[in-house]
Structure formats: structure tokens, C-alpha cells
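> Give the three-dimensional model of this entry:
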Amino acid sequence: MIKRLTFADEKERKSETKPGESIDKLFIHMATAVAKVGKSVHRIFVGNLPWTVGHQELRGYFKEFGRVVNANVIFDKKTGCSKGYGFVSFNSLQALEKIENEQKHILEGNYLNIHKS
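Next comes the predicted model:
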């Protein structure tokens, strides 16, 4: 979210901008840079995870397909138990293609449900 700064904020941050550049332009530039970075990350949903699988096990399984940027299993806040699904992010589209080309994904005896997200 881009916040529009007040005159007092702009006066305080003047030293962070180049001469002649407004704060609004600086924030637009930063938001664009973040958006460009976000496009290079490819994410999948992984369902039917065994309750024994954590973040490291999920990462370990998918690292054979490509560089894993993030692997996250979703846990119930009250019980601390796995909800049986998670998300894995890769930095390349080739990793997703390798995953799609493999017919079955089995982790600790469970067939995984995988979808692009």
C-alpha cells in the first residue's frame, strides 16, 4: 500500500530524495521495484500433506525440482497441528514445469495435490 505523505513528512524525508524528486515519485519507484521482483517468484499450493510434514520436509521434497525460495506448511493456531496443506515458491518457471511433468507426487505415503497459485 502506498501512503501519501503530509507536508511535515515530506520535509523530514527531503534528505532521502534526489534534488527535484518528490516523495510521491520515490514511493512509486519503490512500489514498481517490488512489483517487478514479485513477478519472478512462482508459487504452488500443496494439499494432502501428512501431519508429520513441516517446513523443512516440504522444502526438502521440492528442492529436487528447482531452487525453493520459500516452503510454508500451514498450522492451526489453536492446536499447533498441520492443516494438511502449504505453499512452495520457486524462482524459475522451469521448476513448475518439472513438477507438472511428474505424474505422481508422494510424500511420506500421501499423494500430494498440487496446483499453481
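> Every contact and neighbour count from this point should use C-alpha atoms.
Noted.
> end to end, how far does stretch 35-50 reach?
Taking Cα to Cα, to the nearest Å, stretch 35-50 runs 34 Å from one end to the other.
> Could you pull out the buried residues of it?
For stretch 35-50, a neighbour-count test (16 or more other Cα atoms under 10 Å) marks His42, Arg43, Ile44, Phe45, Val46, Gly47, Asn48, Leu49, Pro50 as buried.
> Strands - which of those residues land there?
Among the buried residues of stretch 35-50, the residues falling in strands (DSSP state E) are His42, Arg43, Ile44, Phe45, Val46, Gly47.
> how about those in a markdown table, adding distance to Ser89?
Converted to a markdown table, these look like this (distance: Cα to Cα, whole Å):
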| residue | distance to Ser89 |
| --- | --- |
| His42 | 5 |
| Arg43 | 4 |
| Ile44 | 6 |
| Phe45 | 9 |
| Val46 | 11 |
| Gly47 | 14 |
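> To compare with the earlier structure, here is another sequence to fold:
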Amino acid sequence: MNIFVSNINYATKDYQLQELFEEFGQVSSAKIITDRETGRSKGFGFVEMGDAEGQQAVDALNQKEFNGKTLNVTEARPREEKPRRSFDNNRGGGYGGGDRGGNRGGGNRW
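Predicted structure coming up:
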């Protein structure tokens, strides 16, 4: 079971999240999501564990105080696919593509 945990104290480390969930069974992984540029916690994460133990953990830990914050713990939903952006120059967007002109390399603006 993949578990979504939000409202995590920014100072909480991965191992602390793992230890919290290990009270309910074996944890395959526990990861707090961090900002790519700064490395700082975004205040949410994911825990992976067996279905039965995972459900027990969700039931017990949702709305529980941990490191000074009240956790929100739910089963994670599958990630939705986002449509890919097209950068096709024949579509008119961007710099000088298509027939829109623009002020960088495309068409005359008289």
C-alpha cells in the first residue's frame, strides 16, 4: 500500500517517518519530498508498506500529532498523467513560430 502523509513538520527526517510507521509493520520505504533546488522539505511524503499493516497505520495515524504537527494520512491515489506540452513551431506559439509574428524573429510588425 502506498500511503500519502501531509502536514509533516519541516524538520522531520525520512528515518523518523519510517520509525513512526514501523509500529504497524514492515515499511518498504519512507520518503519525505524535498524541493529540488533548496533540498528543504515540502511538508509531505510517502510510505510504502503491506496492505493490512498500511490500513492499520492510516487508521491509527490520521490526525495524530507528530513532531508538533497534526498529520493527514490517507491511501495515496495513483498519479494522474499530465498532457505533454507541444513545442511544435508550426503551431504559432513561442518565439517566431507560425504566422503570429511575435517580436522575436517572426514576421514583420508594420
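> TM between them?
Scored against TM-score structural alignment, normalised by the length of the second structure, the superposed chains reach a TM-score of 0.63; 75 aligned residues with a Cα RMSD of 1.3 Å.
> circling back to that earlier point, just give me the closest of the ones in strands among the buried residues of stretch 35-50 of the first structure to His55 of the first structure.
For those, the residue nearest His55 of the first structure by Cα to Cα is Val46; the value is 11.9 Å.
> gap between the closest one and Ala33 of the first structure?
Distance, Val46 of the first structure to Ala33 of the first structure, using Cα to Cα: 29 Å.
> Lys78 of the first structure now?
37 Å.
> Can you get me a residue count around Gly68 of the second structure?
Here the number of neighbours of Gly68 of the second structure (other Cα atoms under 10 Å) works out to 9.
> Can you verify my assumption that it contacts Asn9?
Yes: Gly68 of the second structure is within contact range of Asn9, at 6.9 Å (criterion: Cα atoms under 8 Å).
> Residue in the first structure paired with Gly68 of the second structure?
Here Gly68 of the second structure is matched to Gly109 in the first structure, going by TM-score structural alignment.
> show me the contacts for its match.
The contact partners of Gly109 of the first structure, by Cα atoms under 8 Å, 6 or more residues apart in numbering, come to Pro50.
> For the aligned residue in the first structure for Tyr10 of the second structure, which non-adjacent residue is spatially closest?
Per TM-score structural alignment, the equivalent position to Tyr10 of the second structure in the first structure is Trp51. Nearest in space to Trp51 of the first structure, with sequence neighbours left out and distances taken as Cα to Cα, 6 or more residues apart in numbering, is Ser82 at 5.3 Å.
> ok, back up a step: Phe87 of the first structure versus the match of Tyr10 of the second structure, what's the distance?
Separation of Trp51 of the first structure from Phe87 of the first structure (Cα to Cα): 15 Å.
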